[in-house]
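K.L.:
structure of the sequence below:
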Amino acid sequence: MADNHSKEVRSMNMSHIRSTNSRPEEIVRKYLFSKGFRYRKNVRSLPGTPDIVLPKYKTVIFVNGCFWHKHDCSRFVWPSSNQEYWIPKIQHNVERDKKNIEALNILGWAVITVWECELKKKVREKRLEQLCAEIKGECVNGTD
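P.N.:
Predicted coordinates for the structure are as follows:
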């Protein structure tokens, strides 16, 4: 599908996409705070500037958009236009995510990723409960 917007309009639209304090991040932070977790936001001194850092648990949380980080779910679809731009960009995001997770693990941090699609109303409560268990290091779904 061809882009229906001019380059200037598309640029303006893209500039309004927030990289911090997004609605999914706010949902996760609000839930964690209500459960007694205390955290820091967007800590630049850590690789990848994690969205949420829980120093007490030596755990970081990334709240990722399914499109921007190529989640294997129905929300991710390769754009049909301007693929020469989007494919390398998204692949670069995925590679950067892997490197940041590896660097955080080497530093001794546990890394949890919460995907945008996991915060839809139908599945949100279950995922957030699971997140709390993961932070506390409890067994979740038969895995550690």
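K.L.:
please count neighbours and contacts with C-alpha atoms only from this point.
P.N.:
Fine.
K.L.:
can you point out the buried residues in the top helix by length along the chain?
P.N.:
Assignment by DSSP state H gives helix 83-106 as the longest helix of the chain. Neighbour-count burial for helix 83-106 flags 90, 94, 97, 100-101, 104 (criterion: 16 or more other C-alpha atoms under 10 Å).
K.L.:
want to throw the residues you listed into CSV with distance to residue 64?
P.N.:
Formatted as CSV, those follow (distance: C-alpha to C-alpha, whole Å):
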residue, distance to residue 64
90, 12
94, 11
97, 10
100, 13
101, 13
104, 16
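K.L.:
ok, back up a step: so what does the helix or strand following the longest helix of the chain touch, helix or strand wise?
P.N.:
Tracing the chain past helix 83-106, the next element assigned as helix or strand by DSSP states H and E is strand 110-115. The contact analysis (3 or more C-alpha pairs under 8 Å, 6 or more residues apart in numbering; DSSP states H and E) places strand 110-115 against strand 59-64, helix 83-106.
K.L.:
tell me how many other residues crowd residue 79.
P.N.:
If you count neighbours by other C-alpha atoms under 10 Å, residue 79 ends up with 13.
K.L.:
was I right about it contacting residue 86?
P.N.:
Yes - under the criterion of C-alpha atoms under 8 Å, residue 79 makes contact with residue 86 at 7.1 Å.
K.L.:
spatially nearest residue to the spatially most central residue of the chain, not counting backbone neighbours?
P.N.:
What sits nearest the mean C-alpha location of the chain, by C-alpha atoms, centre = their mean, is residue 64, with 1.9 Å. Of all residues not flanking residue 64 in the chain, residue 115 sits nearest, at 5.0 Å (C-alpha to C-alpha, 6 or more residues apart in numbering).
K.L.:
this one next, for a side-by-side:
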Amino acid sequence: MEESATWEGRPEGSWASSAGRRRNMQAIRSRDTKPEFLIRRLVHARGLRYRVSARPEPGLRRTADLVFRPAKVAVFVDGCYWHGCPEHYQAPKVNSGYWSEKIVRNVARDRDTDQRLRDAGWLVLRFWEHEPSEECADRIAATVIARRGVKQ
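P.N.:
Predicted coordinates for the structure are as follows:
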């Protein structure tokens, strides 16, 4: 199926710069990324059960990668590009204004999410995709187990 294009060369109804770029962007996963999947597998192997890509709070229109409801722990595995990792983020060379603003908005939304969850009594754990999965899983398991022993 061939996409129709506007006079600017962009796919009709899309802000993408080309049909190829649009396909590339559509292929980017918002959940079940390799780092997230590895951490989930390791946490599960430690005997912990959790919700995947779930809203920690019903009124909050944002999802955490792993949610431990009884312990009130929300885990996010942030991609270095999409969440502006201070070590690995590199501004794009094409359409840099748009993407830089998008990343700034993502980071601001992350901080807002953290604050809203803390205000609701949640503990938020954030990890970068480049962090060792074993270390992340160890920290998650220790935190959840410790919180389970404390009455909320």
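K.L.:
would you pull the TM-score for this pair?
P.N.:
Overlay of the two chains. TM-score (TM-score structural alignment, normalised by the length of structure 1): 0.81; 128 aligned residues with a C-alpha RMSD of 1.7 Å.
K.L.:
on that earlier part again, got the contact list for whichever residue in structure 2 pairs up with the residue nearest to the centre of structure 1?
P.N.:
Under the alignment (TM-score structural alignment), residue 64 of structure 1 pairs with residue 78 in structure 2. Counting by C-alpha atoms under 8 Å, 6 or more residues apart in numbering, residue 78 of structure 2 touches 126-129.
K.L.:
do a quick rundown of the helices in structure 1.
P.N.:
7-15, 23-34, 83-106, 121-135.
K.L.:
list the buried residues of stretch 121-134 of structure 1.
P.N.:
Quick answer for stretch 121-134 of structure 1 (16+ other C-alpha under 10 Å): 124, 127-128, 130-132, 134.
K.L.:
just give me the closest of the residues you listed to residue 71 of structure 1.
P.N.:
residue 127 (15.8 Å; C-alpha to C-alpha).
K.L.:
that closest one maps to what in structure 2?
P.N.:
That one, residue 127 of structure 1, aligns with residue 136 by TM-score structural alignment.
K.L.:
I'd guessed its match sits against residue 40; true?
P.N.:
No - at 9.8 Å, residue 136 of structure 2 and residue 40 do not qualify as touching, with contact defined as C-alpha under 8 Å.
K.L.:
in a markdown table, list the helices of structure 1 along with distance to residue 41 of structure 1.
P.N.:
Listed next are these as a markdown table, based on distance: least, C-alpha to C-alpha, whole Å:
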| stretch | distance to residue 41 of structure 1 |
| --- | --- |
| helix 7-15 | 21 |
| helix 23-34 | 9 |
| helix 83-106 | 16 |
| helix 121-135 | 16 |
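K.L.:
go through those helices and name the closest to residue 52 of structure 1.
P.N.:
Per C-alpha to C-alpha, nearest to residue 52 of structure 1 of the helices of structure 1: helix 23-34, 7.6 Å.
K.L.:
by how many degrees do that closest one and strand 110-115 diverge?
P.N.:
Per axes from the mean of the first three to the mean of the last three C-alpha atoms, to 10 degrees, the angle that helix 23-34 of structure 1 makes with strand 110-115 is 130 degrees.
K.L.:
where in structure 2 does helix 23-34 of structure 1 fall?
P.N.:
So helix 23-34 of structure 1 sits over residues 34-45 in structure 2, by TM-score structural alignment.
K.L.:
what does stretch 95-106 of structure 1 give?
P.N.:
So stretch 95-106 of structure 1 sits over residues 108-119 in structure 2, by TM-score structural alignment.
K.L.:
just to revisit the earlier point, tabulate the buried residues of stretch 121-134 of structure 1 (a markdown table), appending distance to residue 17 of structure 1.
P.N.:
Below are the buried residues of stretch 121-134 of structure 1 laid out as a markdown table (distance: C-alpha to C-alpha, whole Å):
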| residue | distance to residue 17 of structure 1 |
| --- | --- |
| 124 | 22 |
| 127 | 24 |
| 128 | 24 |
| 130 | 28 |
| 131 | 25 |
| 132 | 28 |
| 134 | 29 |
